[in-house]
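S.K.: got a predicted structure here, sequence first:
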Amino acid sequence: MKLRLLLALLSVCECDSRVKGHTGQDVTLPCKYDRKYHGAVEVCWQREEIPLNKCSNQLISTDGDKVLTRASSRYELLGRLEDGDVSLTIKSLTEGDAGRYGCRVHIPGPFNDEKHQIDLTVVPAPQIHTSTASTTKTTAASQTAGHLTSTESLLTSSHSVTSGSEKQEGGALTGVVFYVLLGSVLLLLIALRSFSSSTPRPASAPRRLLCSFTAKAPPGTPCTTSAAAKAYTRTTSAALRLRPLSCRG
């Protein structure tokens, strides 16, 4: 009898573990048993320490196939009951959910129940400041880039209009300068033509030279080119006839 009692006490399984969750999120407290060996058995969850018999302050219970009782819709058994997974899921954690939880698996026979004690710690959920700041910076950068693009477009348009105006003014100025230069050239040509027509032309040098040989011409003979040529020919022939000849031995 004492041996059987000792074996029963040794067969009781008590497992402790710790789980940490964040406020506003879901958390799962683990609890499993060997369903292939024990078959479908009753399981209950409770707050605080598990008593010697059954569960006190029960949260949820199952017969191994389906949920029997539930204290709140926030408590669910989402594991595969057919595989012996009776883990408790608590939805939308609050700081009041922190504390000790117990899972009791009713194994047939005296002192055979399995007890799983879990200590749940609840901490505030991390705030995503970095993402918000990054989003703000990205939005600000996008707006700034949009303003810069708009400003550049306006500046480009203004520059294009200014360039067009400058080109038009430059073309008009070039036309005015061209017509002024053309008028000046015409006036200069007219002045040169007038000066040429008013200035007397001097007698040509050959005519004066030939006329100098007409000194022996009869009085009243006009100084013409043919008369001068004839006088020059006669004078040259006479000079050649009077030139003495010299012989060198």
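M.R.: Looks like it arrived, so ask away.

S.K.: every contact and neighbour count from this point should use C-alpha atoms.
M.R.: Noted.

S.K.: now residue 104: which helix or strand?
M.R.: Assigned by DSSP states H and E, residue 104 falls within strand 99-105.

S.K.: putting a second one here so we can go through both:
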Amino acid sequence: MPKHLLKLSYLLFAMGLGLSAAPASAQLVLDGGVKVELAHNDGSGVNTKHIAGSFSGLVYNDIGLQLDLSVGKHEQFTSTQPAATLHLYHAATESLTYGVFLSAEDRRPGNSYFYGAEIAYASNGFGIEAFAAYRDDISSSTDGTRYGIDVSYRPDDSKWTFFGGARADDGMPLEQTYAFLGASYEIRDGVNLGLTAGRNDDGDTIASAMFTLQFGQGSTFRARDTMELFPGNRSLLPLS
């Protein structure tokens, strides 16, 4: 079995063990959401389509799992870019959650694993989330790091949420940074429309529009794949 398929099998097996570890008397409550995003890079002219789903829940006391699945495509290129991330986290308090994650993505060209740690805090409408990860490129001697931060604020009794963030990839062939601001409006319970605008390290402006369907409390953490974190961006350098 190829190395990346073997690792994915281990991930799914571990997730199954986690779910089976939940006490028989406890009912698993599933939170998460589905997002569709369209992005345009004004500098390169590249349009990007991305759809993602996240599903999370506590499986044993304060220990939880989250699974992210996504696929995206740059319209000017024929191949799609699927990704999957598994998070294992501890809900320390109602406001504070921290965990680790393993993300696998199939880029064109090249595939990578990301091994990371993350933390999230949310209270009184304010939220902040940060992560750092090591990147291991499959079938290549290259590696690198990925890190980022997101903040959000929703005023009391408001349907608007304002947010922003920054992230960076270090290590060839992924050398990129991106910072953005955005806002979303809840048109009805769990249904949101949003817009973002940001710039990458090439000086390109990237605008995106998104539709989000949230169920339960929403996902615990943001997904960690490239198209989620760098909408409309594309590294043209191949893995060697």
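M.R.: Done, it's in. Just so we're clear, the structure is a prediction, and the values are computed from it rather than from any experiment.

S.K.: report the TM-score for the pair.
M.R.: Laid over one another, the chains give 0.25 as their TM-score (TM-score structural alignment, normalised by the length of structure 2), with 101 aligned residues with a CA RMSD of 5.6 Å.

S.K.: tell me the helices and strands packed up against the strand holding residue 104 of structure 1.
M.R.: strand 43-47, strand 114-123 (3 or more CA pairs under 8 Å, 6 or more residues apart in numbering; DSSP states H and E).

S.K.: tell me which of those strands sits nearest to residue 70 of structure 1.
M.R.: Among those, the nearest to residue 70 of structure 1 by CA to CA is strand 43-47 (9.6 Å).

S.K.: correct me, but residue 73 of structure 2 touches residue 106?
M.R.: No: at 11.4 Å, residue 73 of structure 2 does not count as touching residue 106 under the criterion of CA atoms under 8 Å.

S.K.: shared neighbours of those two, anything?
M.R.: Common contacts of residue 73 of structure 2 and residue 106, defined by CA atoms under 8 Å, 6 or more residues apart in numbering, comprise residue 81.

S.K.: circling back to that earlier point, show me what counts as buried in the strand holding residue 104 of structure 1.
M.R.: Along strand 99-105 of structure 1, these residues count as buried under the neighbour rule (16 or more other CA atoms under 10 Å): 100, 101, 102, 103, 104, 105.

S.K.: pull the contacting residues for residue 112 of structure 2.
M.R.: With CA under 8 Å, 6+ apart, residue 112 of structure 2 has these contacts: 104, 105, 106, 135, 136, 137, 138.

S.K.: could I get those residues as JSON lines with distance to residue 195 of structure 2, secondary structure and neighbour count?
M.R.: JSON lines is the format used below for the contacts of residue 112 of structure 2 (distance: CA to CA, whole Å; DSSP: H, G, I helix; E, B strand; the rest coil; neighbours: other CA atoms under 10 Å):
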{"residue": "104", "distance to residue 195 of structure 2": "27", "secondary structure": "strand", "neighbour count": "25"}
{"residue": "105", "distance to residue 195 of structure 2": "25", "secondary structure": "strand", "neighbour count": "24"}
{"residue": "106", "distance to residue 195 of structure 2": "26", "secondary structure": "strand", "neighbour count": "18"}
{"residue": "135", "distance to residue 195 of structure 2": "29", "secondary structure": "strand", "neighbour count": "23"}
{"residue": "136", "distance to residue 195 of structure 2": "32", "secondary structure": "strand", "neighbour count": "18"}
{"residue": "137", "distance to residue 195 of structure 2": "32", "secondary structure": "strand", "neighbour count": "20"}
{"residue": "138", "distance to residue 195 of structure 2": "34", "secondary structure": "coil", "neighbour count": "17"}
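
S.K.: make JSON lines from those residues and add distance to residue 196 of structure 2 to it.
M.R.: Compiled in JSON lines, the contacts of residue 112 of structure 2 are given as follows (distance: CA to CA, whole Å):
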{"residue": "104", "distance to residue 196 of structure 2": "25"}
{"residue": "105", "distance to residue 196 of structure 2": "24"}
{"residue": "106", "distance to residue 196 of structure 2": "25"}
{"residue": "135", "distance to residue 196 of structure 2": "26"}
{"residue": "136", "distance to residue 196 of structure 2": "29"}
{"residue": "137", "distance to residue 196 of structure 2": "29"}
{"residue": "138", "distance to residue 196 of structure 2": "32"}
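
S.K.: residue 208 of structure 2: which of those is nearest?
M.R.: Of the contacts of residue 112 of structure 2, the one sitting nearest to residue 208 of structure 2 (CA to CA) turns out to be residue 105, at 21.3 Å.

S.K.: pretty sure residue 122 of structure 2 is in contact with residue 91, am I right?
M.R.: No: contact criterion CA under 8 Å: residue 122 of structure 2 and residue 91 do not qualify, at 11.6 Å.

S.K.: compute the inter-axis angle for the strand holding residue 104 of structure 1 and strand 43-47.
M.R.: For strand 99-105 of structure 1 against strand 43-47, the angle by axes from the mean of the first three to the mean of the last three CA atoms, to 10 degrees is 160 degrees.

S.K.: can you map out the strands along structure 1?
M.R.: With strands called from DSSP state E, structure 1 shows them at 13-22, 27-29, 43-47, 58-62, 67-70, 75-76, 88-90, 99-105, 114-123.

S.K.: ok, and which of those has the densest surroundings?
M.R.: Burial of these is given as mean neighbour count (mean count of other CA atoms under 10 Å); strand 43-47 ranks first at a mean of 24.

S.K.: contacts only, for residue 240 of structure 1.
M.R.: Contacts of residue 240 of structure 1 by CA under 8 Å, 6+ apart: none found.

S.K.: ok, it to residue 232 of structure 1 distance?
M.R.: The gap separating residue 240 of structure 1 from residue 232 of structure 1 is 13 Å, by CA to CA, to the nearest Å.

S.K.: got it, and residue 2 of structure 1?
M.R.: For residue 2 of structure 1, the distance to residue 232 of structure 1 - CA to CA - is 183 Å.

S.K.: more neighbours: these two, which one.
M.R.: Comparing residue 2 of structure 1 with residue 232 by other CA atoms under 10 Å, the one with more neighbours is residue 232, at 17 against 7.

S.K.: surely the more buried one meets residue 209?
M.R.: No: with contact defined as CA under 8 Å, residue 232 of structure 1 does not reach residue 209; the gap is 9.7 Å.

S.K.: just the buried residues of the longest helix along structure 2, please?
M.R.: Counting by DSSP state H, the longest helix found in structure 2 is helix 3-20. Neighbour counts using 16+ other CA under 10 Å place 4, 8, 11, 15, 18, 19 of helix 3-20 of structure 2 among the buried residues.
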